[in-house]
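In: Below are the sequence and a predicted model for it; my questions follow.
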Amino acid sequence: MRYGEATVTVVDPRSYMTYQPFLPEAAAGSISPRHVVVPLRRVLPKAEVLTGRVTTIDQDRKVATIAPLTGEAYELPFDYLVVAMGAVSRTFPIPGLAEQGIGMKGIEEAIGLRNHVLEQLDKADSTTDEEIRRKALTFVFIGGGFAGAETVGEVEDMARDAAKYYKNVSREDMRFILVDAADKILPEVGPKLGAYGKEHLEARGVEVYLSTSMDSCVDGHVVLKNGLEVDANTIVWTAGVKPNPALARFGLPLGPRGHIDCEPTLQVKGTDYIWAAGDNAQVPDLAARRAGVENAWCPPNAQHALRQAKVLGDNVVSGMRGFPQKEYSHANKGAVAGLGLHKGVAMIVMGKMKIKLKGRLAWYMHRGYHGLAMPTWNRKIRVFADWTLGMFLKREVVSLGAIESPREEFYEAAKPAPAAKTETPAGARTEERAKAS
């Protein structure tokens, strides 16, 4: 666009963007958490960034209502609208899940999981109560897709390394459990590599239970449909995602699973001034449909979202100037997944040929692909620097659980001391009772 031709306003409840494929490595300490996020105001210097939430959209007046972090809500007019709110964790009404579960959708959760796991090792090393120790060293992961398999692989690696520094804790004392309702894990890389991933995790001592789910986890008592019951302080929920539920309030056409129904041009159906992309959009997969797959939709992954964004940006400018819209089409290039340090699986699609890799080579493919896909050269360099230092220096195993409530210690020191109770002499109490009577 020409200078001054338009104003681009970005509204987001966070002032940064998170590169989610790196969350498992951030949870394991392989990458600094700061290097997994990109500050919006720094990378979008020509845009207006508002920290808040869009609560409603009035399509007739072309006005969005913004609820900032503090202060009163206000209206923001627009000519063109792009909805890219992403997805949230898909949960079910399981007793105890809200109180006990840990998600893996944001960097805060990855940091919290890392501190929590190391804190459990501290507890187990310092107690003589066998029940407390067993519960602290039991880790349950629900969901066997990319997020679940990668997270359990990275966290198991970290816990194995950390156990070397505890006199009373060893890897054999820990119990890792991976649960999935499907009959396989890592479906994105195909059945053969998924089976290899399952065998690999089991060889490392991870119990994998397929075709089952969790019935409850009240107070950490996990009950699975297959009859298994365990007590665990750590329950990680990675059982898929769903579109942001706020979409239901915007009056946009939604698909059967809550995604915004879009044309192949990424325009929202029935409009000529609203576009959508990424995890919250239902976009026809033209490449798959041309290959004979009926009713194919683009899967919610970074591979499509990054490419959709470029087409969407061009189409918005074309819409402003009255030019025709371009349809989005992209053939799947494969998938990569890391299962811990030097371990991974990869499926590379080259035309009609599929190359399947596993082990160290697949792990290099995983790091190389995501390292180059990480936004901005600033973050690329920092991530590769973290990996390079990790080759020569030992992994950090420090738990900083206090950062979750940093003011607690100061509050304990600064709060007023309780008033001291003064004892009344027995004779005085007798005299007071006599006066009262």
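Out: Received, thanks.

In: contacts and neighbour counts: CA atoms only from here.
Out: Fine.

In: Spatially central residue in the protein, please.
Out: residue 105 (1.5 Å; C-alpha atoms, centre = their mean).

In: how about the nearest residue to residue 284 once chain neighbours are set aside, what does it touch?
Out: Using C-alpha to C-alpha, 6 or more residues apart in numbering and skipping residues adjacent in sequence, the residue nearest residue 284 is residue 297, 4.5 Å away. Residue 297 is in contact with 282, 283, 284, 285, counting by C-alpha atoms under 8 Å, 6 or more residues apart in numbering.

In: The structure to be compared is supplied as follows:
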Amino acid sequence: MSAKKILIIGGGYVGMYTARHLRRMLRAGEAEITVVDPKDYMTYQPFLAEAAGGAIEPRHVVAPLHRVLKGVRVLTGRVTGLDHDARTAVFEPARGPARTLGYDILVMATGSITRTLPLPGLAEHGMGFKTLGEAVQLRDHVLAQLDVAASTDDDAVRRAALAFVVVGGGFAGVEALAELQAMAEDAAKEHGLDPAELRWILVEATGGILPELDGRLGAWTVRTLTGRGVEVRLGTTLDSAVDGHVALSDGTELDAGTLVWAAGGRPNPLAAASGLPVDRLGRIETTEFLNVRDIRHAFAAGDGAAVPDLTRPGQFTAPNAQHAMRQAKVLARNVVADVRGEPLRPYRHAYLGSVAGLGHRQGVAQIHRVRLTGLLGWLAHRGYHLLVVPTMGQRVRVLAGWLLSGLFHRENVRLDAR
């Protein structure tokens, strides 16, 4: 019997962990695994904010796929077309002509991309916060704004440079703002600036922030950020940002040198273009076994899939790392079962809670019914993520970075070429 060809599209949480589990579960010669992703590394998203804030080195928040997935074929490029009936995928490498990849079993782990809106000025002035490159760019940009403020005699230019607007009150937006604020306040003193001059605004369209946490923790976070001088605008949206002039729906207008767009994501468009069944949001429809509904030998999980939540009948699992990592293990088992003609297992996972870091040695955490805030929340945030980063090398490097940043001042230096 020839080895089955397993094609995994996406090298993020689901893709990398699924391939990793498959490599351990499959017998020698039983299957060939190929992972395709535009990048040759997996980014540990919860550490992006600390990488942007300078608490840890950016390169320490990524896991190189070639190193982590030894024995797995890793292709850097994009899948631009699928024909599941023919079991073929069109692959465009980073350089060179496109070619066709054949497969027997498909795993769609395409994840999500930043969700943007057609708001005036957003495309020109808004900065994303989803990739490592965007995190590094944002760090450099914030430090550049401090350089501008420290070097000008024009009060209007100075005020604009020291105004920072973050749109999105989820984990990405809140943690990005909190860590960048901590870094900027430290760097401002080095620039001869008064940290009190910095203006931070968090914009959230709903009535609360950190929606996956208990509402009381979200309210505590609002009070904490407000106490640090952050203007938290709930029930507010961004109307425009033409020429860097930010207009909010509550009537606030200001010139801001920094506008961060962290208002959620949407499924990767490849899901809708794949020919596989998708829901109205563009997520691939799956069963509780993580196989694509009504399609044989195709599986999907993560942010780009509508996975039924068996612990909450009628709902779908939340698009977070907690589910993605656990779905990957069940998905790998079911792919192996598909290879061997064995029964599939359902995915069931009850929500354990979430953690968030807020800089300044503050954080929030919810573990089942236990709620932690302040220093305890911050320690829970760091402890949890340190345990679940993909490799031991990352754990050691991240821990060393934390220890060094605790003993010495952050290195508030821009990394861009100038």
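Out: In hand now; what should we look at? Given the structure is predicted, the values throughout are model-derived calculations rather than measurements.

In: How close are the two chains, by TM-score?
Out: In this superposition the chains share a TM-score of 0.93, using TM-score structural alignment, normalised by the length of the second structure; 393 aligned residues with a C-alpha RMSD of 0.9 Å.

In: before we move on, back to that, the residue nearest to the centre of the first structure matches what in the second structure?
Out: Under the alignment (TM-score structural alignment), residue 105 of the first structure maps onto residue 130 of the second structure.

In: Are we agreed that its match is in a strand?
Out: No - under DSSP: H, G, I helix; E, B strand; the rest coil, residue 130 of the second structure sits outside any strand and is assigned coil.

In: Can you give me every residue that contacts the residue lying closest to it once chain neighbours are set aside?
Out: Sequence neighbours aside, residue 114 is the residue nearest to residue 130 of the second structure in space, at 7.0 Å (criterion: C-alpha to C-alpha, 6+ apart). Residues in contact with residue 114 of the second structure (C-alpha under 8 Å, 6+ apart) are 128, 130, 262, 263, 264, 265, 266.

In: What about the fifth one, how many residues nearby?
Out: Pointing back at residue 264 of the second structure there. Applying other C-alpha atoms under 10 Å, we find 19 residues neighbouring residue 264 of the second structure.

In: Would you agree it is in contact with residue 167?
Out: No - the criterion here is C-alpha atoms under 8 Å, and residue 264 of the second structure misses it with residue 167 at 9.6 Å.

In: list the contacts for residue 215 of the second structure?
Out: Residue 215 of the second structure sits in contact with residue 208, where contact means C-alpha under 8 Å, 6+ apart.

In: Check the alignment and tell me where it lands in the first structure.
Out: Looks like residue 215 of the second structure aligns to residue 191 there (TM-score structural alignment).

In: measure residue 46 of the first structure to residue 141 of the first structure for me?
Out: Residue 46 of the first structure sits at a distance of 42 Å from residue 141 of the first structure (criterion: C-alpha to C-alpha, to the nearest Å).

In: Who's the closest spatial neighbour of the aligned partner of residue 37 of the first structure in the second structure, skipping the chain neighbours?
Out: Matched by TM-score structural alignment, residue 37 of the first structure corresponds to residue 62 in the second structure. The shortest distance from residue 62 of the second structure to any residue other than its chain neighbours is 4.4 Å, reached at residue 43 (C-alpha to C-alpha, 6+ apart).

In: by contact count, what packs against the strand ranked longest in the second structure?
Out: Secondary structure of the second structure per DSSP state E: the longest strand is strand 73-83. With contacts taken as 3 or more C-alpha pairs under 8 Å, 6 or more residues apart in numbering; DSSP states H and E, strand 73-83 of the second structure sits against strand 31-37, strand 88-93, helix 269-273.
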